[in-house]
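Undergrad: no letters, just coordinates:
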């Protein structure tokens, strides 16, 4: 396959790179590299200002159908933007969930009124979203969720209203979000995938409590969210068909941004190689082989991501998650190995970690969040290979 980009793509690449060079200066210069794995809590307010800078230039929503203050570019240029964004070490996006998860879902399943209400503020970087899926006891097995929502009449424009009660967990940046899309059970007595609805819930209201979860890295970008009579302002899709909407959303999660993520992986691998050279670890044939394998696997991941980009292959997203989750976890282990005993010593008391230590600890979750490896393998087995489902 020809993985080269065309002349228009390269012209767009030059435009993106120049814009980033010009903007990542002055008051935004110190944001370079902020918000990566284990540091998602750092500089959120300043990164929100950066989000608005992106929105003003039309860089948010490049993949959306329709015009909501966003540019619309072809898939290859979406890849280019994500690659150049990562190459410039621009700050991690605080608006990722709204732009790349909720917005395409509203384009696919929302009403015209919902798209007009919610997409322009996302495109301008003015409203942040969080994801209300996982619960205690319903993480990878999401269909076991117990959050309930009772119908409570209609609001403006005939939008159905609901009162939501339950708990969500591992909710990224819930303490900063304006809205949460919540998967809840709206049909009493329903089981598993049936009777669920996809609801839009404002976070700034009585009945919503956010509690941070302190992690191994010492940071707390994840949260528990408790709903106690909170009101949902809208429903996406039909009542009881939330599972279909929720699964559609997850299919949008691993798109063009995956290739930008891999540029970040290249930078992390380069740092490990420099460490290995400086410490003499490359003299060890076993460590040298691990470094070379990491380099080769990253090349394969990029080719596979380009090969499957834009395809309808139901296993492509699961395969990509399996590849990068395990690779990134092994890279964290490799960084510790090339540093030797020094890697076990913190920078300062009581608990200050350096970049490699934070990455190593955070990467332990790479094979769990976003769908565990076990779930991804089940999807590939059942939906791609056609193997029989395990009896329940």
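TA: Perfect, I can see it now. Computed from a prediction, not measured in an experiment: that's the story for all the values here.

Undergrad: contacts, neighbours, all on C-alpha from now
TA: Fine.

Undergrad: in what helix or strand does residue 103 lie?
TA: helix 103-109 (DSSP states H and E).

Undergrad: and for residue 338?
TA: helix 316-339.

Undergrad: give the other helices and strands that that helix contacts.
TA: Secondary-structure packing of helix 316-339 (3 or more CA pairs under 8 Å, 6 or more residues apart in numbering; DSSP states H and E): helix 257-279, helix 285-308, helix 355-363, helix 373-379.

Undergrad: highest mean neighbour count out of those?
TA: Comparing those by mean neighbour count (mean count of other CA atoms under 10 Å), helix 355-363 ranks first with a mean of 20.

Undergrad: got a list of contacts for that helix?
TA: Residues from elsewhere that reach helix 355-363 (CA atoms under 8 Å, 6 or more residues apart in numbering): 37-38, 216-217, 328-329, 331-333, 335-336, 343.

Undergrad: please repeat the previous calculation with a cut-off of 10 Å.
TA: Identification of contacts with helix 355-363 by CA atoms under 10 Å, 6 or more residues apart in numbering yields 36-39, 215-219, 268, 271-272, 325-336, 339, 343-347, 352-353.

Undergrad: for it, what is the distance to the chain centroid?
TA: 18 Å (CA atoms, centre = their mean, to the nearest Å).

Undergrad: so it versus helix 316-339, what angle?
TA: Angle, helix 355-363 to helix 316-339, by axes from the mean of the first three to the mean of the last three CA atoms, to 10 degrees: 140 degrees.

Undergrad: any idea of the angle helix 355-363 forms with helix 257-279?
TA: Angle, helix 355-363 to helix 257-279, by the same axes, to 10 degrees: 140 degrees.

Undergrad: any buried residues in stretch 42-53, and which?
TA: 42, 44, 47-48, 50-53 (16 or more other CA atoms under 10 Å).

Undergrad: out of those, who's nearest residue 27?
TA: Using CA to CA, residue 50 is the member of the buried residues of stretch 42-53 that lies nearest residue 27, at 9.7 Å.

Undergrad: for the closest residue to residue 130 other than its chain neighbours, helix, strand, or coil?
TA: Leaving aside its chain neighbours, residue 130 sits nearest to residue 180 (4.7 Å; criterion: CA to CA, 6 or more residues apart in numbering). Secondary structure for residue 180, judged by DSSP: H, G, I helix; E, B strand; the rest coil, is strand.

Undergrad: ok, residue 180 to residue 220 distance?
TA: In this view, residue 180 and residue 220 are 18 Å apart by CA to CA, to the nearest Å.

Undergrad: ok, the two, which is more surrounded?
TA: A count of neighbours by other CA atoms under 10 Å puts residue 180 above the other of residue 180 and residue 220, at 24 against 20.

Undergrad: what's the more buried one in contact with, if anything?
TA: By CA under 10 Å, 6+ apart, residue 180 lies in contact with 97-98, 102, 128-133, 171, 174, 199-203, 225, 232.

Undergrad: ok, 7 Å please
TA: Residues in contact with residue 180, defined by CA atoms under 7 Å, 6 or more residues apart in numbering, are 129-132, 200-203.

Undergrad: and the comparison structure, right after this:
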């Protein structure tokens, strides 16, 4: 149990966060409430970027980073409080999540002093945005099958290959790219020889092509590297150490900010329950039971998230963090299906007042179909849990023509 003085300090910090958000989300920023997020990243992107830079000037970005790296050294409890209150204030979705929550902690843990000096400040101040170049057309969640290659040439890495499902690549200044820098050898694991490179996006050898989603929006992209270059020093960890770096980054992706995500889920479920009451769907015992089970599932997600935060206090989260992704992704996809059941036939009709023809429940249903695929598919999460947590035998993998065995 937390000490009473800790609880008092946490209550005071929660009040501070609420007060700042109440004051800051006024004027021009007031119109940003509730904008952005998965499937809606196109909404007021420039204005949300300005909001996040305002947050940075006020000292509210990167609070969990160590003080020596420009953060506030906030503990897990304070970070959770901030993300929860941010979500409860219906503040706009963050545009710098990939830099602040994924790459920044990775560089703090595994980067060189020069890399931390070069990149952490612009992330903290929201001057440079990042995207993550992991998935490929034939190596989605199976990162060991990555085919993008990089070679040292004249003191620079030269990169050739293709990435896909790259979130916000069309807005990013930099990309951290997983590439094969050593040929695969049959006597070594498939993931041996991968490296993590920090690559500038604004160069002739990089082409970004947006992908149109079911929602009609395009926050995912294809990225083509055709002789793209980056400095030899822009490699995180040693050459061939990219798998360890990538796993650390994916662990941070399952970190503290997911508690704020769950507050957003709670808001969606509350609104859906109110809709069910208004339209009479709550009178259907089957739908009423599904709503009750959704509430129970949300409690499971939260408790699992709190338990997994212990891994962050020990450093990079371990493979156990895959449990959280597996649980929330399935729950949220089912919430989209439940929303369509509550709407009934009305859910099949386009919203003539919405620019994209979709109301919030139709958009939730369509975009949540991707929840169990992006950021690591359910199949991969189950394999990670089985093999790296439970110690079960590895799943037999069929060879893909041209891919490392």
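TA: Structure received. Note that the structure is predicted; figures quoted are calculated from it, not measured.

Undergrad: and the TM-score between them?
TA: With the length set by TM-score structural alignment, normalised by the length of structure 1, the two chains reach a TM-score of 0.95; 386 aligned residues with a CA RMSD of 1.8 Å.

Undergrad: and the helix holding residue 338 of structure 1, which stretch of structure 2?
TA: Following TM-score structural alignment, the partner segment of helix 316-339 of structure 1 in structure 2 covers residues 320-343.

Undergrad: distance of the corresponding residue of structure 1 for residue 56 of structure 2 relative to residue 99 of structure 1?
TA: With TM-score structural alignment as the criterion, residue 56 of structure 2 lines up with residue 55 in structure 1. Between residue 55 of structure 1 and residue 99 of structure 1 the computed distance is 11 Å (CA to CA).

Undergrad: do residue 81 of structure 1 as well
TA: Using CA to CA, residue 81 of structure 1 is found at 14 Å from residue 99 of structure 1.

Undergrad: the two: who's more crowded?
TA: Using other CA under 10 Å as the criterion, residue 81 of structure 1 and residue 99 rank with residue 81 on top: 26 against 23.

Undergrad: checking the more buried one next. Helix, strand or coil?
TA: Assignment for residue 81 of structure 1 (three-state DSSP): helix.

Undergrad: taking the chain centroid, which residue in structure 1 is the extreme one?
TA: residue 283 (37.5 Å; CA atoms, centre = their mean).

Undergrad: from the contacts of residue 180 of structure 1, list just the buried residues.
TA: By neighbour count, with 16+ other CA under 10 Å, the contacts of residue 180 of structure 1 hold 129-132, 200-203 as buried.

Undergrad: counterpart of residue 218 of structure 2 in structure 1?
TA: Checking TM-score structural alignment: residue 218 of structure 2 goes with residue 220.

Undergrad: hang on, isn't that match packed against residue 214?
TA: Yes. Here residue 220 of structure 1 reaches residue 214: they are 4.7 Å apart, a contact under CA atoms under 7 Å.

Undergrad: okay, now residue 336 of structure 2: neighbour count?
TA: Close neighbours of residue 336 of structure 2, defined as other CA under 10 Å, add up to 23.

Undergrad: and the nearest residue to it once chain neighbours are set aside, how far is that from residue 344 of structure 2?
TA: Distance criterion CA to CA, 6+ apart; nearest residue to residue 336 of structure 2, sequence neighbours excluded, is residue 365 at 3.9 Å. Noted for residue 365 of structure 2: a distance of 13 Å to residue 344 of structure 2, by CA to CA.

Undergrad: equivalent analysis for residue 186 of structure 2, please.
TA: 55 Å.

Undergrad: if you count what's nearby, which of those two comes out ahead?
TA: Applying other CA under 10 Å to residue 186 of structure 2 and residue 344 shows that residue 344 carries more neighbours, namely 12 against 9.

Undergrad: what sits against the more buried one?
TA: For residue 344 of structure 2, the contact set (CA under 7 Å, 6+ apart) is empty.

Undergrad: check the secondary structure at residue 372 of structure 2 for me.
TA: coil.

Undergrad: please name the nearest non-neighbouring residue to the aligned partner of it in structure 1.
TA: For residue 372 of structure 2, the aligned position in structure 1 is residue 367, judged by TM-score structural alignment. Setting aside the residues directly before and after it, residue 367 of structure 1 is nearest to residue 325 in space (CA to CA, 6+ apart), at 5.1 Å.

Undergrad: near that neighbour, how many other residues are there?
TA: With other CA under 10 Å as criterion, residue 325 of structure 1 counts 21.

Undergrad: likewise residue 56 of structure 1?
TA: 15.

Undergrad: hmm, residue 126 and it touching each other?
TA: No. The criterion here is CA under 7 Å, and residue 56 of structure 1 misses it with residue 126 at 10.4 Å.

Undergrad: which position in structure 2 aligns with residue 353 of structure 1?
TA: By TM-score structural alignment, residue 353 of structure 1 lines up with residue 358.

Undergrad: hang on, I meant residue 188 of structure 1
TA: Checking TM-score structural alignment: residue 188 of structure 1 goes with residue 183.

Undergrad: excluding its backbone neighbours, what's nearest its match?
TA: Nearest non-adjacent residue to residue 183 of structure 2, counting by CA to CA, 6+ apart: residue 193, 6.7 Å away.

Undergrad: from residue 149 of structure 2, how far off is that neighbour?
TA: Applying CA to CA to residue 193 of structure 2 and residue 149 of structure 2 gives a distance of 10 Å.

Undergrad: before we move on, back to that, the helix or strand harbouring the match of residue 56 of structure 2 against structure 2, how far on average?
TA: Assigned by DSSP H and E, residue 55 of structure 1 belongs to helix 44-56. Compared with structure 2 after fitting, helix 44-56 of structure 1 deviates on average by 0.9 Å (mean CA distance after the TM-score superposition for structure 1).

Undergrad: how far out from the middle of the chain is that helix?
TA: 17 Å.

Undergrad: for residue 314 of structure 2, which residues are in contact?
TA: Counting by CA under 7 Å, 6+ apart, residue 314 of structure 2 makes contact with nothing.

Undergrad: which residue packs closest to the residue nearest in space to the middle of structure 2, ignoring adjacent ones?
TA: Among the residues of structure 2, the one closest to the centroid is residue 253, at 5.5 Å (CA atoms, centre = their mean). Counting by CA to CA, 6+ apart, residue 102 is the residue found nearest to residue 253 of structure 2 once chain neighbours are left out, at 5.7 Å.

Undergrad: the one you found touches residue 252, doesn't it?
TA: Yes. Between residue 102 of structure 2 and residue 252 there is a contact at 5.6 Å, judged by CA under 7 Å.

Undergrad: first vs last residue of stretch 59-71 of structure 2, how far apart are they?
TA: Stretch 59-71 of structure 2 has its terminal residues 8 Å apart, counting by CA to CA.
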